[in-house]
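# Next comes the sequence, and after it the predicted model I'd like to discuss.
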Amino acid sequence: MRAFNHFLALQMWGTPPIATKVATNINALALPNSTQADLYKAILDDLKDAFAGLPAVWDASDTGRATKWTARAFEGKVDVWKKDWPAAIAVFEDVRANSGYGLMNENAAKKDNFEDVFDYKKENEKESIFEIQYGGPQSDDNLWVFDDTHSEAFKASQGTARVWYWNAPNGAGAPGGHMGWYSPTQSLVDEFEPGDPRLAVSIYKAGDTYYTNGVTDGVPYDAGWSSTGYMIRKYGGVRNAASANYAPNGQARFNNKRYFRYADLLLLYAEALIQSGRIPDGMAVINNEVRARVGLGASPKAAGMEALMHERRVELAFEPGRWFDITRWGIGPTVFGSKWKEAFNLFPFPQSEITRSNGLLKQNNGY
């Protein structure tokens, strides 16, 4: 978990402090900026230690805890961000050969395989490398204040605000009483190829049947509920409309967050192969595994990195990582045009942290 958080901090801020010891002096809590070289070393050292020390599997009472193969998979992901392609390839090939991870591919007709991944009744399946465990159902859950008055079995979170922000807004007349703050863009919708079943799993559009808490029979989706005409459907749909998946007040959903799944790993592996000059091998992973799982043929993109970028965008829509794909590929100007500034490749350090450090922590350029 220390490696996980250091890696996320590296992605966000570039040169955040490295914290490897518990501070014991309240007057000496501040830490300086690190270097990316030191961060990568600390992260990879921790992941290698975790791989050596963690079990390959946990029993049912510890479902969801990181295993040695979680650590190994994250090691490969970090190697991709570091652009150490040979190391990434070696790690991913070890995971592919020995971990037991695989794509969920239960339906030979390939119509429902992608939706299986986000079904709340199919949590912690073989495609899950790291999955945030949510609780539920509890009788008194509130999205903002969980477990304040009694001692239920504690988990990292008792539910996710995903439903609150993603589902159609009550103010527009939609059922469910949610906010609908995040709407898919037309650009994303256009990125999906005709016949790609991942579009229907990921996005609501005019003509669809809309499901949310208390609407298990579905209602016609109204494009007017969204500023773009679309709403996010991933983790939703008829499979996930059951009351057991929602807090009683409808504010939270209990479907686990698939933070890192095997399809993501396959695309990172394909990227490492392509960047190493092994373009046919990388394209084979994209075409014969990720795309084949949903019944699609060869990628419409001829160039290796174009095919990779396209596939990551549609396969992983609304999952963690799109922003960091944009920054590590350096495509901010392409995506955002004149609104983009180079400073946006990194987040600003909070001014409160800089102030608390008495200037020991230095701000990123451009802020």
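Right, received. Where do you want to start?
# Please count neighbours and contacts with C-alpha atoms only from this point.
Noted.
# give me the number of residues near the closest residue to Leu47 other than its chain neighbours?
Once flanking residues are discounted, Leu47 sits nearest to Ala71: 5.3 Å by Cα to Cα, 6 or more residues apart in numbering. Neighbours of Ala71 under the rule other Cα atoms under 10 Å: 26.
# how about the helices in the stretch 201-350 of the chain?
262-275, 279-285, 292-293, 304-315, 322-329, 332-336 (DSSP state H, counting those that start in this stretch).
# and the residue nearest to the spatial centre of the chain, what does it touch?
Nearest residue to the geometric centre of the chain (Cα atoms, centre = their mean): Pro320, 2.5 Å. Pro320 makes contact with Tyr259, according to Cα atoms under 8 Å, 6 or more residues apart in numbering.
# Put this next to the first one:
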Amino acid sequence: MNKIYIIILAVIVMSGCKKDPVVVGPSDKVSTGSFPKSLNDLNTILNPAYGNLKSIGLYGFELMPKALENSVHAGDAQYNGDAAWNEMTANNLSVNNGKSQNAWAALYAGAGACNITLEAADFYEKNYAPAGQKADIDAVRGQAKFMRAFYYFQLETLFGEAYIKAGGVNEGKMGVPIYTEVPKNVESTQQGRASTKQVWDFIKQDLKDAAVLLDNKVWGASEIGRATEWSAKALLGKAYVFTEDWANAKTTLLDVINNSGKTLMPYAKYKDAFNGNTANEFNEESLFEMNIDGDNKGNYGPWGNNPNATTLNGVIWSPYILSLTGTETGSRPLGYGGNLGVHDKNVTRFGYPLGYYTLVNNPAFDSSKPPTPANPAMIMDPAYRTAATAVRTNKTADPRLYVNLVQPWLDVLNINWENGAFQNIPVSKPDYLAGAPNTYGWGFRKYAAIDYHLNMVNYDKWNWYFLRMADVYLLYAEASIGSGDGGTGLEYINKVRRRAYSLPINSASARDYTSLTAATPAINDPVLGTNPLRYERWAELFHEGHWWFDVCRWRLGPQEAAFYGTARNLSTPLTFNEAKSYSWPIPLTEFNANAKIAGQQNPNY
């Protein structure tokens, strides 16, 4: 049905408005009607290529909180009533897993929107475009090619059989089906799986084309979220790293570093760059981000009559604040409670050196007044609080711990909670951990609501970074190391680390790693403890949807499962099957719809 819908959509878009009610199904040919007739029409056709990013199956809702964050154990799910969610946590998916199936369908829908745009651009240029508009049409083509590459990048890294390694290893493994044009009939929707090399070559060529088509294109303030030449080159550099083509990766990424005009934002901005402060959007570090308007168009997040109007990830990973009576029991989530908290192992992975806290009677409690968050009967042990405050002040733990997470009792959130008045209310453990010994109970801060309640507005208000310069620096470091230039690699790792400690990024510091095997902040961590490149990618890009792909391409699955050990929504210890789990299964729905993919499932599914 999805494929038939794509054909119907293509016919409608390419044929324009018709009064004939008989034409309601797929046709063998696309009409050469009257749409698009203007550049505005063409941009209208392009817009779904961007808007599709906010679909329920992608960044609108499911992909991050219900799939990737469980797969890498950034989150620890309290809720265990969703079998597909539990499978993600266990890294043991079934072929009818709803989260992977919805991602597959949404990614191909996005790629299909790009193909429609490219054909519409050709049609418009041939039939209606006035002289002198070629550059504008090419800019549309460039965006469509960038977005198509973006969708196929996601498809290949999630569903491809294996990553290409240096020297061409795995080039003949199974990639994903490639559609280069709008299907004109049902037969043309039947595509077998291309090889991994074919898919990556397709991605790279689209990005090269996009960079040329968008060369020197500068968007006005009302169009600032559109892809640019540097978006394309950054993703191209990433594609080279992910296929271990170190020489091309270095050249491409260095071009971005030297010529894009982008750099790392200062730490003060960085700490406040993930929670909806509009002053920080499209900043000096951002290469491509998804624009989120603080308006759900009357819907509940991505659902309703405008399904891609906004996103609602934060409703799942919301932090908690103290109850109305100042207790952890009955603490209040700033979204939909009881779903997904922070896995405790992430706290020590950022280098937090203290154990668990206890509650003690509040010596300042005023018994003549009712208990409230400002007058709690019990508080964090003051000695622990003093030690925890010193960890922050002295930067004993990685400062990015406090960019990403909020700490019970020490962090205070300014919440418009009751009667329209803002109140400073301490962060709490989730109510389901109240009284539980040996738990940290920290909450998410990055990409979480920290100054409003999501259930009151039903939308996220923060833009989502897909590509930023910290990622580029670390990719360039990896490419340099891969090509034998460890010194340059170490320097670019240290640039990212210096920013985390609010230091000048281009000057050596006492915080620098002295070697590629130096100790990192990660405590008792056999995966990241003596690997600065891995640690910096984990810490810098935590909770941004990148770590799963690093785990898969570096084949860290069993080590990560052993490090995290357990998950709240599973009754057995975490394990990882290297023979299958680095690739998600091709959904059963695809086998039911696509005869040419028969016998091409990923191994061991």
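Yep, that arrived. Since the structure is predicted, the reported quantities are computational estimates derived from the model, not experimental observations.
# before we move on, the earlier item: and the residue nearest to Leu47 of the first structure, what pairs with it in the second structure?
Superposed on the second structure with TM-score structural alignment, Ala71 of the first structure falls opposite Ala232.
# residue contacts, the equivalent of Ala500 of the second structure over in the first structure?
Matched by TM-score structural alignment, Ala500 of the second structure corresponds to Val294 in the first structure. Each residue near Val294 of the first structure by Cα under 8 Å, 6+ apart is listed here: 110-111, 113-114, 196-198.
# now Val294 of the first structure: how far from Gln133 of the first structure?
26 Å (Cα to Cα, to the nearest Å).
# Remind me which helix or strand the match of Ala71 of the first structure belongs to.
In this assignment (DSSP states H and E), Ala232 of the second structure forms part of helix 229-242.
# what residues does that helix touch?
Here helix 229-242 of the second structure makes contact (Cα under 8 Å, 6+ apart) with 146, 150, 153, 163-164, 200, 203-204, 207-208, 210-217, 246, 248-250, 252-253, 256, 260, 287-288, 467, 472, 475, 478-479, 553.
# how about the strands of the stretch 1-150 of the first structure, start to end?
For the stretch 1-150 of the first structure, the strands defined by DSSP state E, counting those that start in this stretch cover 128-132.
# quick one, helices of it?
2-13, 36-53, 68-82, 85-98, 113-116.
# for the longest one, which positions count as buried?
Going by neighbour count (16 or more other Cα atoms under 10 Å), the buried part of helix 36-53 of the first structure is 36, 39-40, 42-44, 46-48, 50-51.
# which residues in the second structure does that helix align to?
Matched against the second structure by TM-score structural alignment, helix 36-53 of the first structure falls on residues 196-213.
# For that stretch, give me the average deviation versus the first structure.
In the superposition with the first structure, the average deviation recorded for stretch 196-213 of the second structure is 0.4 Å (mean Cα distance after the TM-score superposition for the first structure).
# Would you mind measuring the gap between the ends of stretch 329-349 of the second structure?
27 Å.
# cool, and stretch 344-354 of the first structure?
One end of stretch 344-354 of the first structure to the other measures 19 Å (Cα to Cα).
# from the contacts of Val294 of the first structure, which would you call buried?
Buried among the contacts of Val294 of the first structure (16+ other Cα under 10 Å): 111, 113-114, 197-198.
# okay, the residues you listed in a markdown table with distance to Lys339 of the first structure next?
Output for those, formatted as a markdown table (distance: Cα to Cα, whole Å):
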| residue | distance to Lys339 of the first structure |
| --- | --- |
| Lys111 | 39 |
| Asn113 | 38 |
| Phe114 | 34 |
| Pro197 | 32 |
| Arg198 | 29 |
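# of those, closest to Asp190 of the first structure?
Asp190 of the first structure lies nearest to Arg198 out of those, by Cα to Cα, at 12.4 Å.
# In space, what's closest to that closest one - neighbours in sequence excluded?
Using Cα to Cα, 6+ apart, the nearest residue to Arg198 of the first structure is Phe114, at 6.6 Å.
# Hmm, that neighbour is touching Asp196, no?
No - using Cα atoms under 8 Å, Phe114 of the first structure is not in contact with Asp196, being 10.4 Å away.
# out of the helices of the stretch 1-150 of the first structure, nearest to Glu353 of the first structure?
Glu353 of the first structure lies closest to helix 2-13 among the helices of the stretch 1-150 of the first structure, at 12.8 Å (Cα to Cα).
# how about the closest one: buried residues?
For helix 2-13 of the first structure, by 16+ other Cα under 10 Å, it's 3-4, 6-7, 9-13.
# which residues of the second structure does that helix align to?
Aligned by TM-score structural alignment, helix 2-13 of the first structure falls on residues 148-159 of the second structure.
# what does that stretch contact?
Under Cα under 8 Å, 6+ apart, the answer for stretch 148-159 of the second structure is 104, 107-108, 110-111, 114-115, 163, 175-176, 196, 199-200, 202-204, 206-207, 235, 239, 549, 583-586.
# Let's see that with 7 Å instead.
Stretch 148-159 of the second structure is contacted from outside by 104, 107, 110-111, 114, 175-176, 203, 206-207, 549, 583-586, using Cα atoms under 7 Å, 6 or more residues apart in numbering.
# can you pull the contacts of Ile143 of the second structure?
Heads up, residue 143 of the second structure is Gln, not Ile. By Cα under 7 Å, 6+ apart, Gln143 of the second structure lies in contact with 210, 227.
# Among the contacts of stretch 148-159 of the second structure, which one has the most neighbours?
Neighbour counts for those peak at Cys114, which has 31 neighbours (criterion: other Cα under 10 Å).
# Can you tell me the closest non-neighbouring residue to it?
Ala144 (4.9 Å).
# quick check: angle from the strand or helix carrying the one you found to helix 547-554?
Element membership for Ala144 of the second structure, per DSSP H and E: helix 134-159. On the basis of axes from the mean of the first three to the mean of the last three Cα atoms, to 10 degrees, helix 134-159 of the second structure is oriented at 70 degrees to helix 547-554.
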